[in-house]
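K.L.:
Dropping the sequence and predicted coords here.
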Amino acid sequence: MFRRHGLRATAAACCATALLATPALAGSDGPGAPGAGDEYFPGYGNGGYDVSHYDIQVRYQPADDHLQGTTTIVAKPTQNLTAFNLDFALTTKSVRVNGVPAQFSQAGMELTVTPPVTLPEGSLATFVVEYEGVPSTVEVDGLTPWIRTSDGALAVGEPEIAAWWFPSNDHPRDKATFDVSVAVPDGTEVVSNGVNTKNSSLAGWTTWQWRTTKPTATYLAFIGVGQYGISTKTGAFGQPFVSAYSDNLGELEGAAKASVERTPEVVEFLSGLLGEYPFEAQGGLVSSEGMNFALENQTRPTYSHKFFRNGANTSVVVHENAHQWFGDSVSVDTWRNIWLNEGFASYAEWLWSEKQGTGTAQELFDYYYGRHPADDPFWQVLPGDPGAGAVFDAAVYDRGAMTVQALRNVVGDAVLQDIVRTWGSEKRYSTGTIEEFIALAEQRSGKQLDELFNTWLFTKGKPPVGEATGVPPRVNHVMVAPPKAVAELDRTHALLHEH
């Protein structure tokens, strides 16, 4: 997936009136950190507490993009907490901690809250935040990820979007379950993660309620508001399969449906490779405007209409659903580890091509390896440490996928499958690092893989031909005839990298 990113401002004081906090006990109490410690995005996330659940209730008016809401956060302090931060960009009206009004200040994307009494480590805590704003007009550090459309909005983005519609601990390290309730004018649809539990209408407004019961990273929680045709059917493994297509897709509607409606087939295929599907529902949403990318929102990937301009495109469906394992169930521990998301999702496209008979993974490896000469800047981006400005660079995707094929060449098909299935099982609903994956690969294969991973992930330049690097001798030159799958893969990845 691709989305813009930027560093957040750290918390700063601004005026607020509320109860004073009880003084901290020297040496034992203190405020939570204003960031989760991510080296690429230091201000993202927060320390001092762990969230278990978000209850998000918002009222949204498409006519003027006005949103007002109340979010209740169920959390557990991980220290004796005298103050804490939430990541949030809209205007905060009030904050209650354990039912009592709390002092707060807000600057940039940091909402700093001082509860009236210290929150004991390990206790049950609730944070209730009331807020409002016009999300499309809110810019922080040059970012405005909220997408306003002619008939509604899309809260879709990576690595940031949550702060434009609900306060949170906005980092993949702190996953939680979600209840999302959105009231919109009658005749407007709302799509979110998981399962639609209830709809109700009153006084010209319809409230849509969605629930996801598996741990979810905050950037993977989303809403799509507008004019959509929504269908719920039985998908793979008897689960709900929810698809939503904008009413304004026009001539692209057929191609979009011919692609996204294959999601259950894709999920069955990926389950055979990666292990049990980790969530409670499946599906997809296709927008008709506002988006130039696709995103692996948990249980419900969201696609730009542009992916279907040239006909059906199952490659992007495979890519975003592969993220349900690599990215959603097992998320990056920090954003430096993005190869674990994009390299494996891109490689899943190659395996789908292999299944469809449009080009084997090795043929695609050969093509992309030969396509980029040694002096191509493509080889100067390190998939294992691309830098904050290149998290979604083409090399993270394509060189990342080549890395997986190189690993396959060295360890063999059966061992590679064992590695990825073990990774998904042992790391389910948590996070992982590249170093942990390498250690697992060496343990399961019984091979020393330092040269392979150092060369492909952490060394600038075109990896040399050799047994230890997984590059067979025949790929020294550009292939004359690329596999049939290349045209679709290129179209897909061009959009995945597009702003």
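P.N.:
Yes, it's here.

K.L.:
hey, let's count contacts and neighbours off CA atoms from now on
P.N.:
OK.

K.L.:
Could you count how many residues lie near residue 248?
P.N.:
Counted with other C-alpha atoms under 10 Å, the neighbours of residue 248 add up to 15.

K.L.:
Strands along the stretch 51-200 of the chain, start to end?
P.N.:
66-77, 80-87, 91-97, 100-101, 103-107, 110-114, 125-133, 147-149, 152-155, 176-185, 189-191, 195-202 (DSSP state E, counting those that start in this stretch).

K.L.:
In JSON lines: the ones you listed, plus mean neighbour count and distance to residue 346.
P.N.:
Putting these into JSON lines (neighbours: other C-alpha atoms under 10 Å; distance: least, C-alpha to C-alpha, whole Å) gives the following:
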{"stretch": "strand 66-77", "mean neighbour count": "20", "distance to residue 346": "35"}
{"stretch": "strand 80-87", "mean neighbour count": "25", "distance to residue 346": "31"}
{"stretch": "strand 91-97", "mean neighbour count": "19", "distance to residue 346": "39"}
{"stretch": "strand 100-101", "mean neighbour count": "18", "distance to residue 346": "48"}
{"stretch": "strand 103-107", "mean neighbour count": "21", "distance to residue 346": "38"}
{"stretch": "strand 110-114", "mean neighbour count": "25", "distance to residue 346": "34"}
{"stretch": "strand 125-133", "mean neighbour count": "20", "distance to residue 346": "37"}
{"stretch": "strand 147-149", "mean neighbour count": "19", "distance to residue 346": "26"}
{"stretch": "strand 152-155", "mean neighbour count": "23", "distance to residue 346": "24"}
{"stretch": "strand 176-185", "mean neighbour count": "23", "distance to residue 346": "27"}
{"stretch": "strand 189-191", "mean neighbour count": "25", "distance to residue 346": "26"}
{"stretch": "strand 195-202", "mean neighbour count": "14", "distance to residue 346": "27"}
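
K.L.:
And here is the other one:
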Amino acid sequence: MALAAALLGALLLSAAPAPGVPAASSFPIGDRIYPMLGQAGLDVRHYDLDLTVARPGTLELRGEVTLTLAATRPLAAVALDYLGPAVQEVRWNGAAQAFTLDRAAGKLRVVPPAPLRPSETARLSVRYAGLAVQTPDLSLLTGWQAVPGAGGVGGANYSLSEPVGTRGFMPVNDHPSDPATFTVRITVPAGYTAAASGLETGVVSGPAGHTFTFEQAVPIPAYALAIHINRFVRVDSAPVPVGVGGAAVVRRDYFPAGLPPRVAESVRAPYRRTGEMLEVLAGWFGPFPFAAHGSAIVESPVPALETATLNTMPVRSSSERVLVHETAHQWFGDRVVLADWSDVWLSEGFATYAELLWAQAQGQDGGEVAAGWYARLQGRPTRPLAATSAEELFDQTAYLRGALALHALRTEVGDVAFRGWLRSYVAVFSGQPASTAGLLALTRRELGVRAEATLRLWAESLTLPPLSAPPS
């Protein structure tokens, strides 16, 4: 803690405005929960990230990221979210560029030679090195995670960034409404394996160790970027033909090499059913949206996270229920992204309902599952589905009441119409950020006024609606 505080103090001193750089507004997106995150009008198309981790298990890293930028309005300045290591150099279209690093605001600001206009693209490169900075979000320190090895040997690192932790280890437009594609190259010492979102496209050996390259060709929100470094055992499984256009989805999972044999066997068991889960969920939601899917297992007491194409799964969370939940997020959260964090139930409620769909596929009674959720909510505080504070983002309303809203709609319209509605929602909102208002409008178009009223009752009522209540 003392070392991190000392480093942060040094970075604050080094972040004074560069000569000739005028003050620039952050132009935040205006999220209801995180109002200062992101930049309105900025469209990051692609991140090309090089990370070098010479000492796994520590917060030390060295990186360079090149962002391909576009704009939806003229931008006289670019303000990226960033809290990470000291910035060594910034380049705009290859030329050195002055910058300011405002630690208090968490912004890296660059004023380009000319405004960035909607008809143009630009390349902004940032080189940095030092200690990653973790963000206190709710009860967690999110961002770049470090797991020291026993006796200082053989540590691990991984990203755990939801909701706003990515800015602690790379400059980013850190809002889910601006998804982007990624190229990630990770250099690690010999004996280590790196894994990241997307397809692995190459491994090169050099003096610094091994460099692993991954291509994430479908846009994802920055918080969903998976990066893992460990002494892994990689397990490849048969591809699953549930991708877009019937494409085969590459299957791979990463397990820590040091697990005792009995523990390793128990931990691996749920992941052998990932292919079945993809088939069941694709039957409801439509084709799997990415080229690969799997999980990386971590030996840390953290929540599971739906990092895109590679779930981050703690050992203790290695169960079928949790794996189904995180896999459903690949559709809802990673592909259908949020317009605003207040509507996080659109991710968590849908992923929770996937647990019921999987349970039904295993022969369980879906009505009993829903009744169990309802019993857990009765007598407890509830709220409309739109969150009003960070503390509400991941509460039982977002998960259970969100899932029950979907069950009420399904009960109202029947399975055939409900399946078509789910698929339409994914298809329509894969190309634009989703909101509760947008979902309600889609429901009215697809299913009619009565169905919209059913969903709206669960979304907006101040009290918990009856489990089988007809629409008012």
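P.N.:
Nice, I can see it. Keep in mind that what you see is a predicted model, and the values were worked out from it rather than measured.

K.L.:
Can you add distance to residue 240 of the first structure and give the strands of the stretch 51-200 of the first structure back as JSON lines?
P.N.:
Output for those, formatted as JSON lines (distance: least, C-alpha to C-alpha, whole Å):
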{"stretch": "strand 66-77", "distance to residue 240 of the first structure": "27"}
{"stretch": "strand 80-87", "distance to residue 240 of the first structure": "32"}
{"stretch": "strand 91-97", "distance to residue 240 of the first structure": "36"}
{"stretch": "strand 100-101", "distance to residue 240 of the first structure": "40"}
{"stretch": "strand 103-107", "distance to residue 240 of the first structure": "40"}
{"stretch": "strand 110-114", "distance to residue 240 of the first structure": "37"}
{"stretch": "strand 125-133", "distance to residue 240 of the first structure": "31"}
{"stretch": "strand 147-149", "distance to residue 240 of the first structure": "27"}
{"stretch": "strand 152-155", "distance to residue 240 of the first structure": "22"}
{"stretch": "strand 176-185", "distance to residue 240 of the first structure": "17"}
{"stretch": "strand 189-191", "distance to residue 240 of the first structure": "14"}
{"stretch": "strand 195-202", "distance to residue 240 of the first structure": "7"}
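
K.L.:
looking at those strands, which is closest to residue 403 of the first structure?
P.N.:
strand 176-185 (31.6 Å; C-alpha to C-alpha).

K.L.:
what stretch of the second structure does that closest one fall on?
P.N.:
The alignment of strand 176-185 of the first structure onto the second structure (TM-score structural alignment) spans residues 180-189.

K.L.:
Skipping adjacent residues, who's closest to the aligned partner of residue 101 of the first structure in the second structure in space?
P.N.:
Alignment note (TM-score structural alignment): residue 101 of the first structure maps to residue 96 of the second structure. Closest residue to residue 96 of the second structure apart from its sequence neighbours, by C-alpha to C-alpha, 6 or more residues apart in numbering: residue 90 at 5.9 Å.

K.L.:
List the contacts of the one you found.
P.N.:
For residue 90 of the second structure, the contact set (C-alpha atoms under 8 Å, 6 or more residues apart in numbering) comprises 96-99, 124-127.

K.L.:
Please tell me how far it sits from residue 8 of the second structure.
P.N.:
20 Å (C-alpha to C-alpha, to the nearest Å).

K.L.:
circling back: rebuild the contacts of residue 90 of the second structure as JSON lines, extending it with distance to residue 209 of the second structure.
P.N.:
Listed next are the contacts of residue 90 of the second structure as JSON lines, based on distance: C-alpha to C-alpha, whole Å:
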{"residue": "96", "distance to residue 209 of the second structure": "29"}
{"residue": "97", "distance to residue 209 of the second structure": "31"}
{"residue": "98", "distance to residue 209 of the second structure": "33"}
{"residue": "99", "distance to residue 209 of the second structure": "32"}
{"residue": "124", "distance to residue 209 of the second structure": "27"}
{"residue": "125", "distance to residue 209 of the second structure": "24"}
{"residue": "126", "distance to residue 209 of the second structure": "23"}
{"residue": "127", "distance to residue 209 of the second structure": "20"}
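
K.L.:
That'll do, ta.
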